[in-house]
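>>> sequence below, structure please.
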Amino acid sequence: MSSTVSSPRTNVLPTSAPTGESPRRRLRAVLALARFEAHELLLQIPVFVVLCAYVASTGWELWTGGGEDGAYPVLQDADRATQPVPLILGVAVLVCVNRAVLRSRRRGTDRHFDVLVMEPWRRTVAHLLSVVPFALATALVVAAQFAGAALRPGALGTGSFFELAVAPLAVLLFGVLGVLIARLIPSAFGAPLFVVGIYVAVAMLTSNPEDPHWLRWLAPVVDEGQSEPLPSDLLGRPAAWHALYLVGLIALVSCAAVLRGGRRTLPAALGLARAGRTPVTGPVEGPVEGRMRLVKAVALGAAVLTLAGAVGQSPGDSPALLAARKQASVAPEKDHTCVPHGRSTYCAFPEWTGRTEDWAAVVRRVQSLAGGAAGGTKLTVRQRIDARYGLSASSSLEPSGTHGQVTVGTLWGGNRVPEFSIGVASVLVAGDEEAAAAMCDGRVVTVMWLALATTSDPMASLRDVRIDDSVSGSAVVLAPTEPLAMTAAQTTVVRELLQRPRYGVTAKVKAHWTELTAPKTSTARAAELLDVPVPRGSEKEDKCEE
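Just a heads-up that it's a prediction; the model follows:
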């Protein structure tokens, strides 16, 4: 007997939506599932705890202003400071979204999903969309963090939108990777093993500054160690290309996840057909194949974007950038803008000219205590950097032999203020920084008192500028260029002076200025002139090495 019914093995259309269902309704269903999965992700302990800690720490930083060191942010550093911490959130999202995708497998409900109207690829898209709110939350926190830095009165420099985009893009990348891993490795161990592997890979890519530039920039976040801020035009970071690289990689990984989980099995298709929920016309997987071809086309475009970003960020520093860094290091006066304040001149890179008044206030305080001609000496405060080796350059600078020139760096606030005061006092006493670096006699007492006497807490400032954070014994004292060496006897005399009323010591310093600033004046003699008990053993300590 002949039959007019076609064989179900050849005419079933497994992934068609029910008759009359509009694309808008299917989209709403995907978005509804995405909202549900995002809510479930937020309730996962790792994601919830990390997100709360991230928001709370940023809020505390905004509330406190970052302390003294954070009162003078450099925006081309502040934008990059937003990148490392969100990686922890990204890892939490990766692990939890991976568990969410594998939920049906763990609970044995895969066979029920196979007969639902919503195709597997749509469920994959919903899981991919569920991580977007966490990327948006990261973007809001990053924007608040950077805005808080930019609105501080001491802020200067130029931030980068592309540097700020890295953190939310990295969180999004980790999230879509979690979905792809679940589709490729349907095991609970897949995500943890991947996290360990990516940690090792990133550590290897970023641990050695000597590694090739292109290799280090394959990591989601490239945190280059930097001791001193540099002018924004000397950074040489391919931030725009890196953002393009991350966008392309996110799209590529997302397409790979959809392609991997985008088809129903034939048994599931037959089940839908027998249930009367799928029309039996057309070849098997026909509509899905059309959609998958579109996804493949998008994946190809994403691969092109990823490759373009990777190639664009691969070249190292250009010859023009290297020449500009060398000029800023060895001949900064060619790039400086000089501003007069009172008797002295302050020369800085253009982005730092707004800070010259802060430097001038320190110079005025120190000079107000000096005697003789030093109280009216015209100084040249010049900002100096060493950018010849890029962002990983050392912050140490050679002392300048130019008479009356004081070096100032690109950082300000906190300990940098008394350090600069020591630099000013050293030049007033010794004449130039080279001579100041060689001081090993009683002039150190005069320098330290001049530098610290006008600070709000002289004893705390003395502790801050000494490497061992002490106020007794011998120590190395930080300065903008070469550090000074304090003997135990000099420390004793300076500590006694700082604890006395400033006006009384000021009169003695000005009255005996010539002898206090004369080379080879001993610590014992300086103590006598300033009416301080002479420490024992001061004569022996003052002997300089030949």
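
>>> contacts, neighbours, all on C-alpha from now
Will do.

>>> can you pull the buried residues of the longest helix seen in the chain?
Looking across the chain with DSSP state H, the single longest helix is helix 286-313. Using 16 or more other CA atoms under 10 Å as the test for burial, helix 286-313 gives 287-288, 292, 295-296, 298-300, 302-310, 312-313.

>>> again with stretch 100-109
Neighbour count says stretch 100-109 has A100, V101, L102 buried, by 16+ other CA under 10 Å.

>>> list the contacts of the last one.
Going by CA atoms under 8 Å, 6 or more residues apart in numbering, L102 touches A182, P186, S187, A188.

>>> relative to A257, which of those residues is nearest.
A182 (8.7 Å; CA to CA).

>>> I'd guess the closest one is in a helix, am I close?
Yes. Applying DSSP: H, G, I helix; E, B strand; the rest coil, one finds A182 inside a helix.

>>> residues near the nearest residue to it once chain neighbours are set aside, how many?
The shortest distance from A182 to any non-neighbouring residue, by CA to CA, 6 or more residues apart in numbering, is to N98 (5.4 Å). Per other CA atoms under 10 Å, the neighbour tally for N98 reads 29.

>>> state the distance from N98 to L321.
In this view, N98 and L321 are 43 Å apart by CA to CA, to the nearest Å.

>>> what of L177?
For L177, the distance to L321 (CA to CA) stands at 36 Å.

>>> what does H341 give?
H341 is 32 Å from L321, by CA to CA.

>>> same question for A373.
43 Å.

>>> neighbour count winner among these two?
L321 (17 against 12).

>>> tell me who's in contact with that one.
Under the criterion of CA under 8 Å, 6+ apart, the neighbours of L321 are L234, G236.

>>> now show me the structure for the sequence below, then we'll compare the two:
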Amino acid sequence: MALITIPWVLDLFNGSATSFRVLSHESANIQLPLLVLAAAAYLVTHQATIRPYRTGAILSEGAMPLPHWARSLAAGMGLLSFAVLGMLLAMARLTMFSLSEGAAGSLAIFEVLTVPAFVVAAGAIGMLIGRALRSAVAGILLFAVLAGGVIAAFYTASSASWLSLMVPLDPLDPGVLPSSLIDRPAGWHLLWLATLIVVVLVAALLIDRLPAKVGAPVLAIALAGATVAGAMQSQGPSPSVLGERAGVFLNPADLQNCRTIGIDRFCSFPEFESRIPAWKDVVDGVRSAVPTELTAQGSIAVRQSLDAVNGPMDSQGSLPLAVWAREGPLDEALATIPAPMSWAATGDGRLEEHDVLSFAVDVSATMVEGVPEPSDHTIVALCDAPAFLVLWGAARADQSTEAAFGGFLGSSQGGAVWTTTVRSSAGYSFSPSEVDLVAQLLAQPRDVADQAVASLGESLTNLDADIMEVAHLLNMPAPVQRPEQWACE
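Prediction:
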């Protein structure tokens, strides 16, 4: 309980750790820490099972009126307490996420029910091994083997991994999705675990002399159910869902709701409307961070997009931004900017923060005058004044982007920053010179830094100034030298 709950309690004092969670995905992610409870169920049940043999108490059990298998069945019912505990812990954690800022998605009940199912399954396996081998050493060794198998399933990208107690979500394939497009075989996996529990418990009871005429038919039916469920859960996403993902990637408008806030337009999947305030904060923050004299005036259109991995093969992960821009009220905007499915504000360098920083850079690059838009699968290497303004506007936009910028620097080497659009291969790069100058400014008091950058609107008559001149105008120390091999656009 301490191993599971102490990190959760600490998260309560760090709101950013529980913010912007997707409940449909966290319903699956919650299974991983609760494997600790499954391990406890195995060990406790195994020790309780072999105790009568280890202490010699089994010799006096023959005087009891109930048959041995009935007493074992009654002991097995104690696993229900572990199941209830696991369910309570899972729901407490998910409730914490649902009440936090930016919560999105919906609860996946089959994923949550997997927690009590695999906890009971682990305890039942402990009982079976205890009845069959009656050895503490053998139980511990087999526990290590089973734990190794569960861990191996984490890194096995195959259908066989579904034969484990649980299968974690892959954060990259296919990324965060609306609930209707996830298509994990959670229901079949839950049925497989349920039939596995019956198989294991009946096998243990047969060892304890359960009459074969009762146990054999139940065992046969459970084995048949486990075979069917095991086969169905191993098929992967259906072709229809994969096709729907590709269609939504190219044309998400039919599934999205749009809102006009001020002069800007924001479109999101219905489950993710809670993210719109975060996107708006970034857009407004960039507008206030970059001097008005150096920005293009106009509205911004933001449309949430699936990750590029969900695009059809012939699209090569290219977003149809030109098509999106012609959709009704979006066509008058400066640009249509794709917003990521994921979001984070922890500053610890997690993958979601790269999406946050990339989105902010896309917004800032659209607003700063004269910054070229990257074509498909190209990285625009921005340098000097344009690069500084774009990166400053992105990093200074709000707390989420500043945390993402700091997290990126803390988890990377070399001092450079690069961003991509919704994990596709098009984006921007910034040399260590611009990154260092932005980092220096962020370390200054906010009002001092903002006033210094605001003065650039009058000092920079054009955007041809190099980074050393920008640092001089800001009254900042010269930033680190740009590597000689760095190629600027």
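
>>> what's the TM-score here?
Remark: TM-score between the superposed chains equals 0.82 [TM-score structural alignment, normalised by the length of the second structure]; 453 aligned residues with a CA RMSD of 3.3 Å.

>>> re earlier: between the contacts of L102 of the first structure, which is closest to V50 of the first structure?
Nearest to V50 of the first structure out of the contacts of L102 of the first structure is A188 (CA to CA; 20.8 Å).

>>> thought that closest one was touching R99?
Yes. A188 of the first structure is within contact range of R99, at 6.9 Å (criterion: CA atoms under 8 Å).

>>> more neighbours: the two, which one.
More crowded of A188 of the first structure and R99, by other CA under 10 Å: R99, with 23 against 16.

>>> what strand or helix carries the aligned partner of that one in the second structure?
For R99 of the first structure, the aligned position in the second structure is Q47, judged by TM-score structural alignment. Applying DSSP states H and E as the criterion places Q47 of the second structure in helix 35-55.

>>> in the first structure, which residues correspond to the helix or strand just after that helix?
Sequence order places helix 68-76 as the next helix or strand after helix 35-55 of the second structure, per DSSP H and E. Alignment of helix 68-76 of the second structure against the first structure: residues 120-128, by TM-score structural alignment.

>>> go on, stretch 179-194 of the second structure?
Under TM-score structural alignment, the match for stretch 179-194 of the second structure is residues 232-247.

>>> ok, stretch 25-36 of the second structure next?
So stretch 25-36 of the second structure sits over residues 77-88 in the first structure, by TM-score structural alignment.

>>> follow-up on the earlier one: distance from the chain centre to the longest helix of the first structure, please.
Centroid separation between helix 286-313 of the first structure and its chain, computed with CA atoms, centre = their mean, to the nearest Å, is 32 Å.

>>> which of the residues in whichever helix or strand comes after that helix are buried?
Going down the chain from helix 286-313 of the first structure, the next helix or strand is helix 319-330, by DSSP H and E. Neighbour counts using 16+ other CA under 10 Å place L321, L322, A324, R325, K326, Q327, A328, S329 of helix 319-330 of the first structure among the buried residues.

>>> what span of the second structure is the helix or strand that helix 319-330 of the first structure is followed by aligned with?
Per DSSP H and E, the first helix or strand lying C-terminal to helix 319-330 of the first structure is strand 337-341. Using TM-score structural alignment, strand 337-341 of the first structure lines up with residues 257-261 of the second structure.

>>> by how much does that stretch deviate from the first structure on average?
By mean CA distance after the TM-score superposition for the first structure, the fitted stretch 257-261 of the second structure averages 2.3 Å away from its aligned residues in the first structure.

>>> just tell me what V302 of the second structure corresponds to in the first structure.
Aligned partner of V302 of the second structure by TM-score structural alignment: V381.

>>> could you work out the end-to-end span of stretch 433-452 of the first structure for me?
In stretch 433-452 of the first structure, first residue to last residue: 18 Å (CA to CA).

>>> ok, now stretch 23-38 of the second structure?
Termini of stretch 23-38 of the second structure sit 22 Å apart (CA to CA).

>>> which residues does that stretch contact?
1, 3-4, 82, 86, 90, 93-94, 97-98, 103-109, 111-112, 114-115, 118-120, 122-123, 166, 168-169, 176, 179.

>>> what comes up buried for that stretch?
Using 16+ other CA under 10 Å as the test for burial, stretch 23-38 of the second structure gives 23-31, 34-35, 37-38.

>>> spatially central residue in the second structure, please.
Geometric centre of the second structure, nearest residue: P171, 5.4 Å, by CA atoms, centre = their mean.

>>> which secondary structure state does that one sit in?
Quick answer, by three-state DSSP: P171 of the second structure is coil.

>>> and H336 of the first structure, what does it touch?
So H336 of the first structure contacts C347, A348, F349, P350 (CA under 8 Å, 6+ apart).
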